[in-house]
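Undergrad: starting from these lines, generate the structure:
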Amino acid sequence: MLLRPRQKLFVERSVSALDEHGNALGVAPTGAGKTIMLSAVAGNMVGDTDAKACVLAHRDELTGQNRSKFSRVNPGLSTSVVDAQQKSWAGQVTFAMVPTLTRAAKLDNLPVLDLLVIDEAHHAAADSYRRIIDKALDLNPDCRVFGVTATPTRGDKKGLRPVFSNVSDQIRIGELISAGHLVPPRTFVVDVGVQGDLGRVRKTVADFDMGEVDAIMNRAPVTDAVISRWREKAGDRQTVVFCSTVDHARNVATAFNAAGVPTGLIYGDMGEAARKTVLADYDAGKLQVVVNVAVLTEGWDHPPTSCVVLLRPSSFKSTMMQMVGRGLRTVDPEEYPGVLKTDCIVLDFGTSTLLHGSLEHDVDLDGREGTGEAPTKECPDCEATVPLAVMECPLCGHLWERDDAEGASDLSDFVMSEIDLLKRSSFRWCDLFGDDAALMAGGFVAWGGVFFLNGRWYGIGGRQKEQPRLLAVGERTVCLAAADDWLNTHESDESAHKTRRWLNQPPSQKQLQYLPAEYRQDFGLTRYQASALLSFRFNRNAIRSLVFGADNGGRTVRNADAIRRAA
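TA: Just a heads-up that it's a prediction; the model follows:
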């Protein structure tokens, strides 16, 4: 498989930092493909050598997922597993469960490692992880330590500086939005008469005092106003609500239900079976709203969620971004048929947006993709080397003050820059009919296409001897990103062949044989364009069926020219 261009840059910067410092932390939000990138880093460091690596995870399902994706990125490297069931170090790369490996008897069997990779690396400050890290470095002081996380700031305020001396790269949410891998947020700061009181809430070591927040927010008139504004802005959307305390969350859930909105409640001390039931009902659409207290902040994703309600402030921007991030996932139309999601509404009834600036301000690409080394600065508190754009140190939590001029821009004047995926893609995309309404690209075994109909774009992917599948519906960039990822998954560097000279040669006689007569007279037609047209013709009926079937339950078709052509 292939990596996205931004993933390749992340890998290059991480490998460079490991070579320079012996350790590195990479920060990337949900949707960036952390497992793919850590797999590429590990493969780069140990491939074509006799070096040995270990990838740590804290849950069984992560160990299995990591191993599976690693093998797709590095098919030539052997792997093994150390967990509750298996205890094998036979592979060049071993995937280990931390709760298993941290036990003294198991840790004594740790072999000499050349690379230790830590998934969800914000856990690296925990004692169990430190025992493994220290043991690996005792056995080999030159062992490199690489961590990847979306959420470097820990609730217990233990910094990651004792493990990592630098942040090799940080992919920002804005980059993923601009590239079509996440949907954009639309943030509304709503004052229901309590912002002045919230502004006076004291900070504790960990965050704002949630007891004081509860006293302000956990009142019936405030909750009624919240529900009223929610109905006005996002009443038809599946919604996740973040509250200050369990009592606050319970009262908010009760009020939503009393208002006729099916709502579930999730909190920390809730039994696992009950929690799973609530989340399953929400996933099935039986519940429209799920209210929680610090449980769904990370590690939970439900792509159809398209509204996030903040009923508590956050003293750290990273926490706010984690909460908002629950609503930014794009939707797979095969997993959630009929669900159209083009953005996420964020209703902030607290002060987080005023304190930190809306997420929209983070969509600032400073030269867009960039190449080579990331511009860096030194954290004044922990002296770590971090990317220049970082406003909160991932290693110690130091906050840089935002320039007043930077934070004063009106959100209504903000225009998000779209990265041109057609240029950045590893594949050559063809405009089939010259009107930018139908584009296709292909490799040796797969093809991807995006098609415009009735104001929406549809991303479709196909493989040899398989029925095409619908990948995305909505914005052009999201559909292009989904189709490009489909090609990345099923093709390789060799089959991408974007710059191969033969692509520009005239079509072969066999290609012309299957094309309509008018194309045989097109002397500017290239072999690759002919290949794209043939892929379209051979799959035309399936493409039409997928696009028309997803077109809002069979709306009247108005602009279907691009799909009907080449008949």
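
Undergrad: contacts, neighbours, all on C-alpha from now
TA: OK.

Undergrad: what helices and strands are in contact with the helix or strand where residue 291 lies?
TA: For residue 291, the host element (DSSP states H and E) is strand 289-292. For strand 289-292, the elements it packs on are strand 239-242, helix 246-258, strand 263-266, helix 272-283, judged by 3 or more Cα pairs under 8 Å, 6 or more residues apart in numbering; DSSP states H and E.

Undergrad: which residues does the longest one contact?
TA: In other words, helix 246-258. 214, 217-218, 223-224, 227, 242-243, 262-265, 267, 290-293 (Cα atoms under 8 Å, 6 or more residues apart in numbering).

Undergrad: how far is that helix from where the chain is centred?
TA: Its chain's C-alpha centre and that of helix 246-258 lie 30 Å apart, by Cα atoms, centre = their mean, to the nearest Å.

Undergrad: again, but for stretch 53-62
TA: Worked out by Cα atoms, centre = their mean, stretch 53-62 lies 19 Å from the chain centre.

Undergrad: how long is that stretch end to end?
TA: Terminal residues of stretch 53-62 lie 17 Å apart, using Cα to Cα, to the nearest Å.

Undergrad: flag every buried residue along that stretch.
TA: Neighbour-count burial for stretch 53-62 flags 53-58, 62 (criterion: 16 or more other Cα atoms under 10 Å).

Undergrad: to compare with the earlier structure, here is another sequence to fold:
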Amino acid sequence: MSGLFDAQVTGDRSQQRYAPRCYQADAIEKTFQLWATHCGVMVRLATGMGKTATASFIADEWLKLGCQHHVMVLVHETQLVSQWKREIRKYTGATVAIEQANSKVSGIVLPRVVVASRASLLERTVLGEDGESHTVSRLHKFDPSLNWLVIVDEAHRYSRRLTTCGHVFEHFERNPDHRRLGLSATPERGDGVSLEDLFGGVAADITMVKAVHEGFAVPFDQRYIKVESVDFRNLHEVAGDFSDGELGVVLSEQKALQSMCIPMLDKVGDRRNLIFCPTVENAKLVTAFLNARCGKMAARTLSGTDSPEVRERVFGDHHRGIFQHLAVCGLCREGYDDPGLRAVTIFRPTKSRTLAEQMRGRGCRPLPGIVDGLDTADQRRAAIAASDKPDCLIVDLVGATSLEPCGSTVEIYADGKPDEVIARATQIVEAGETDVIKAIDRAEDEIANEKRKERLEAALEAARKVTADMRRRARIQANVQYSEFQVNQGHGLGQVSERAKEWAANVVMPFGKFKGERLGDRPDWHLKYLSQKMPNTKIGRAAATELAGRSSV
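TA: Take a look at the predicted model:
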């Protein structure tokens, strides 16, 4: 986890004291505040923001509360156990034990910190000497009467309903003073099950887009590969996502491999590249294609079936640049730390936003030391822009039949924004815009302008209707007024009311040579002309009334 903290040397230069970043310090303080009312608290930090370190700082504060306070870290992937042990020991200085496979906590004195794989704590049914079946678990070694802090790595993988972990939470819940801390960059489960019953409070919620904006993560440079020849229409779904096996078959055909790999090579250039594949076989075929085209040392394959020793060796070779392309299946989505990675290729389309963010997030870490010690977001963004890794190239599939809707880079950056913004921004990116944030901003501006124009047109139409209605009412009112004071006015016979006289005399000529003059100031011949030429208009009726009024005097 290099490059995640500001290190201050105190005393001996070999001893370093690490200080949390501003958002980590806020998360630490908020966590302890929430524990006053919640047993479980969630810390959401985007990939590369230092979840492990933040949890280590919190664990350190917990251990300081007294010798009865212990820490249990639950890790779901075995390869992350050693990483957690190394990191938490670095920031707490505590003795850290491992509970995994043949590594077992033993002895009279219980270590202050234990890192355990979820599999090692499973309940198992065994046949006892009495011939009866018994349920056993390694959990019995961890006295629940102690004040345990249970740190749950990648908390979105856990649920009280799961038989693989529900009993673990129940074990520690025997002590009401225990606490839980959930960590995740993507705290949403694919099955829709809520995590609120385990983690009722939220101490931090730093999304990928916020991490980029604050200068703690590098921006994505989004590129697309068009694969019109690939048809996804007949793919089945498993738990709401594409079937990995069927994806592998579709994407392993020679024509598909060519349409994906050749443009990928052109876009990636000399960047070190991590390629996500749907199946082990597909990853091997991608590797074989790249090696045949670029040389046998260009690419390698790793999967969950490889031993930890093999993975460590291949990861190390990739970090050192011995080969450029690493094609993986079932690995690197979580807990993979490689700040020097400059390209991520997604050959594993997904409908899961969580999985999409996990894959893309592998490349978002800045180079070590680039942003440490800088106080403002502007300074950090400028430092990233001037570094050897100003962004991370994301190569994505687009144009495949029935590929939409898929978890996409736009969806990740547009977290919480309306679907219409995501759809418009996706169109903008597919048209060639490589800056996803600019695409989203442009989409929001375009949609806002369109809605503003629609509102203006609606307001103008409403105003036109109101004006037309007012004119209609004015005509009706004029007719009523005229009928009221038109009393036997024809040719001077009868009397015209004073009100009618006053009204007619004050009517103003609206047009012609005498525009603006009162009818009361016009000669008889002009009034007679107006009343005869325009008898059914306001001016004609007023002229007739004025003329009749004069005749009655």
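
Undergrad: for the residue opposite residue 22 of structure 1 in structure 2 once aligned, which non-adjacent residue is closest in space?
TA: Matched by TM-score structural alignment, residue 22 of structure 1 corresponds to residue 39 in structure 2. In this structure, residue 39 of structure 2 finds its nearest non-sequential neighbour in residue 179, 5.1 Å apart by Cα to Cα, 6 or more residues apart in numbering.

Undergrad: what about that neighbour, distance to residue 31 of structure 2?
TA: Per Cα to Cα, residue 179 of structure 2 is found 10 Å from residue 31 of structure 2.

Undergrad: what does residue 211 of structure 2 give?
TA: For residue 211 of structure 2, the distance to residue 31 of structure 2 - Cα to Cα - is 20 Å.

Undergrad: over to residue 212 of structure 2?
TA: Counting by Cα to Cα - residue 212 of structure 2 and residue 31 of structure 2 are separated by 24 Å.

Undergrad: how about residue 303 of structure 2?
TA: 36 Å.

Undergrad: can you check residue 286 of structure 2 too?
TA: In terms of Cα to Cα, residue 286 of structure 2 sits 45 Å off from residue 31 of structure 2.

Undergrad: one more: residue 457 of structure 2?
TA: 50 Å.

Undergrad: just the element for residue 505 of structure 2, please.
TA: Here residue 505 of structure 2 sits within helix 498-506, counting by DSSP H and E.

Undergrad: relative to structure 1, which residues correspond to that helix?
TA: Taking TM-score structural alignment, helix 498-506 of structure 2 hits no residues over in structure 1.

Undergrad: and if you look at stretch 470-478 of structure 2?
TA: So stretch 470-478 of structure 2 sits over no part of structure 1, by TM-score structural alignment.

Undergrad: who's in contact with residue 364 of structure 1?
TA: 174-175.

Undergrad: does residue 397 of structure 2 really touch residue 227, like I thought?
TA: Yes. The pair residue 397 of structure 2 and residue 227 passes the contact test of Cα atoms under 8 Å, sitting 6.8 Å apart.

Undergrad: quick one: common contacting residues for the two?
TA: residue 260.

Undergrad: centroid residue for structure 2?
TA: For structure 2, residue 415 is the residue whose C-alpha lies nearest the centre (Cα atoms, centre = their mean; 2.4 Å).

Undergrad: hmm, who's touching the strand holding residue 291 of structure 1?
TA: 238-243, 246, 249-250, 252-253, 261-267, 279, 282.

Undergrad: do stretch 151-168 of structure 2 as well
TA: With Cα under 8 Å, 6+ apart, stretch 151-168 of structure 2 has contacts from 55, 71-76, 118-119, 121-123, 139, 169, 180-189, 193, 195, 198, 334.

Undergrad: at 6 Å what do you get?
TA: The contact list for stretch 151-168 of structure 2, computed with Cα atoms under 6 Å, 6 or more residues apart in numbering, reads 73-75, 122, 180-184, 187-189.

Undergrad: show the contacting residues for residue 26 of structure 1.
TA: Counting by Cα under 6 Å, 6+ apart, residue 26 of structure 1 has contacts 148, 167-169.

Undergrad: let's see it at 8 Å
TA: Contact partners of residue 26 of structure 1, counting by Cα under 8 Å, 6+ apart, are 10, 14, 146-149, 167-170.

Undergrad: ranges for the helices of the stretch 301-450 of structure 1?
TA: 317-325, 352-356, 404-407, 421-424 (DSSP state H, counting those that start in this stretch).

Undergrad: let me fix that: the stretch 101-250 of structure 1
TA: Counting by DSSP H, counting those that start in this stretch, the helices of the stretch 101-250 of structure 1 are 104-107, 127-139, 173-178, 195-198, 210-217, 220-234, 246-258.

Undergrad: ok, the nearest residue to residue 50 of structure 1 once chain neighbours are set aside to residue 84 of structure 1 distance?
TA: Counting by Cα to Cα, 6+ apart, residue 50 of structure 1 lies nearest to residue 92, which is 7.7 Å off, once chain neighbours are set aside. Counting by Cα to Cα, the separation of residue 92 of structure 1 from residue 84 of structure 1 is 20 Å.
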